[in-house]
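[1] Predicted model and sequence below, questions to follow.
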Amino acid sequence: MANDALHNSALQEFLIDAQVLLTKAEECLLHLQLIDNDPDACHCLNDTLATLVERAQTLGLVEVAAYSQQLQALLEPAQAQPALQGEALQALESCLTLLAWQLELIDPHTGRLSLDTEEQVQLLDTLATALSPQTALACTSCIETQHLCEHSEPSMTAPATAHACALSSPTRVN
């Protein structure tokens, strides 16, 4: 029982810290909306997401950790190229909004997040397309069925690591 209290306390602390990290990520986004591809804002956003991933993984919050890690994996290469502007920033804003909803919907007792991943996959694909149109993560039918896209068309798939990561999901609710 003491272990449950410790976990609940750690979970509550995480949820507070995650809100602070999310606010920081949103501030980075606002900065990027003012100054496209600002290296400091890009670096801050990457570090903030990495911290969120690490803390979520430590508590075993698989869904939040996986989504945050997928988001970070898409954004990390964008720091080196002028990709964080226009549509990419709009897609990033949508991704951060979904992350905020995920944090709100975490069960405060179990730490579980019982949501399907369809919206998550679509938002990550939209961001990937905006960052680099030739490396969209999946075709529409694969997004809808939440399957790995194995089509031979180069414009329909991304490199294997980003592709598999973006469409993998720890939980699916039917």
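    Okay, I see it. Numbers count the residues shown, from 1 in each chain.
[2] For the rest of this, base every contact and every neighbour count on C-alpha atoms.
    Noted.
[3] hey, which helix is longest across the chain?
    Ranked by residue count, the top helix of the chain under DSSP state H comes out as helix 2-34.
[4] what does the following helix or strand past it rub up against?
    Note on helix 2-34: by DSSP states H and E, the next helix or strand toward the C-terminus is helix 39-59. By C-alpha atoms under 8 Å, 6 or more residues apart in numbering, the list of residues contacting helix 39-59 from outside reads 10-11, 14, 18, 21-22, 24-25, 28-29, 31-32, 62, 64-66, 68-69, 71-72, 75-76, 79.
[5] Next: stretch 78-90.
    29, 32-33, 36-37, 39, 42-43, 127, 130-132.
[6] Mind doing that once more with 7 Å?
    33, 36-37, 39, 42, 127, 130-131 (C-alpha atoms under 7 Å, 6 or more residues apart in numbering).
[7] then this one, side by side with the first:
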Amino acid sequence: MNDGKEWQLALPEFLLEAEMLLAKSEECLSHLHLIRNDNDAIDCMKNSLTKLGDKADAMTLRPISEFSRHIQNLINNAAYPLQLHDEALFALSDCLTLLAWQLELIDMKTGQLSLDENEQITLIATASQHIPQKNARYNADQRLPHAS
């Protein structure tokens, strides 16, 4: 879809939806700062990130869709009981901030998102250090799927 007029017509709607989903995720994260490990807030954040990933997929914005899903998977695959202490919440906040920043970097004419995925990799590694995973084989240093 990242070509010409079709892209330019679809982009404003995508950005509006993406910003609303990101705001919802940030609202859930703020709630988690007040009430740790609230299942409703955690589910809300996971659902918002999944929807954002789906919308980004539809726009062929693979770096955003995969980063959204990677964050959602960190939360979804967290060891039980989930331990969202300050460091984990700050790491998630940094991930959401990067997602917001990446939305701003989308080229309005071409739909391209040129970025160095090292920051995504670093933030995911940091978040996974603070959110223990139930799958012991999960590798925090693994590259994001779109990385080469």
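    Alright, I've got the coordinates. It should be emphasised that the depicted structure is a prediction, and the values quoted were computed from it without experimental measurement.
[8] quick one: secondary structure of Ser114 of the first structure?
    coil (DSSP: H, G, I helix; E, B strand; the rest coil).
[9] ok, how many other residues are close to it?
    14 (other C-alpha atoms under 10 Å).
[10] roughly how far apart are it and Thr145 of the first structure?
    18 Å (C-alpha to C-alpha, to the nearest Å).
[11] swap in Asn3 of the first structure?
    Here Asn3 of the first structure is placed at a distance of 39 Å from Thr145 of the first structure (C-alpha to C-alpha).
[12] try Ala166 of the first structure
    14 Å.
[13] Look at those two and report which has more neighbours.
    Neighbour totals were compared for Ala166 of the first structure and Thr145, and Ala166 leads with 26 against 10 (other C-alpha under 10 Å).
[14] Mind telling me which residue is nearest the centre of the second structure?
    Ser68 (2.7 Å; C-alpha atoms, centre = their mean).
[15] Please report how far that residue lies from Asp54 of the second structure.
    For Ser68 of the second structure, the distance to Asp54 of the second structure - C-alpha to C-alpha - is 9 Å.
[16] Likewise for Ala136 of the second structure?
    Taking C-alpha to C-alpha, one finds Ala136 of the second structure at 27 Å from Asp54 of the second structure.
[17] For the two, work out which one has more neighbours and name it.
    Legend: neighbour count by other C-alpha under 10 Å for Ala136 of the second structure and Asp54, higher for Asp54 (19 against 8).
[18] Just give the closest residue to Ile106 of the first structure, not the sequence neighbours.
    Distances taken as C-alpha to C-alpha, 6 or more residues apart in numbering put Leu113 closest to Ile106 of the first structure, at 4.9 Å, once the chain neighbours are dropped.
[19] ok, the one you found - how many residues close by?
    18.
[20] next one: Arg36 of the second structure
    Other residues lying near Arg36 of the second structure total 18 when counted by other C-alpha under 10 Å.
[21] go on, Gly60 of the first structure?
    14.
[22] The one 10 residues further on too?
    Per other C-alpha under 10 Å, the neighbour tally for Gln70 of the first structure reads 23.
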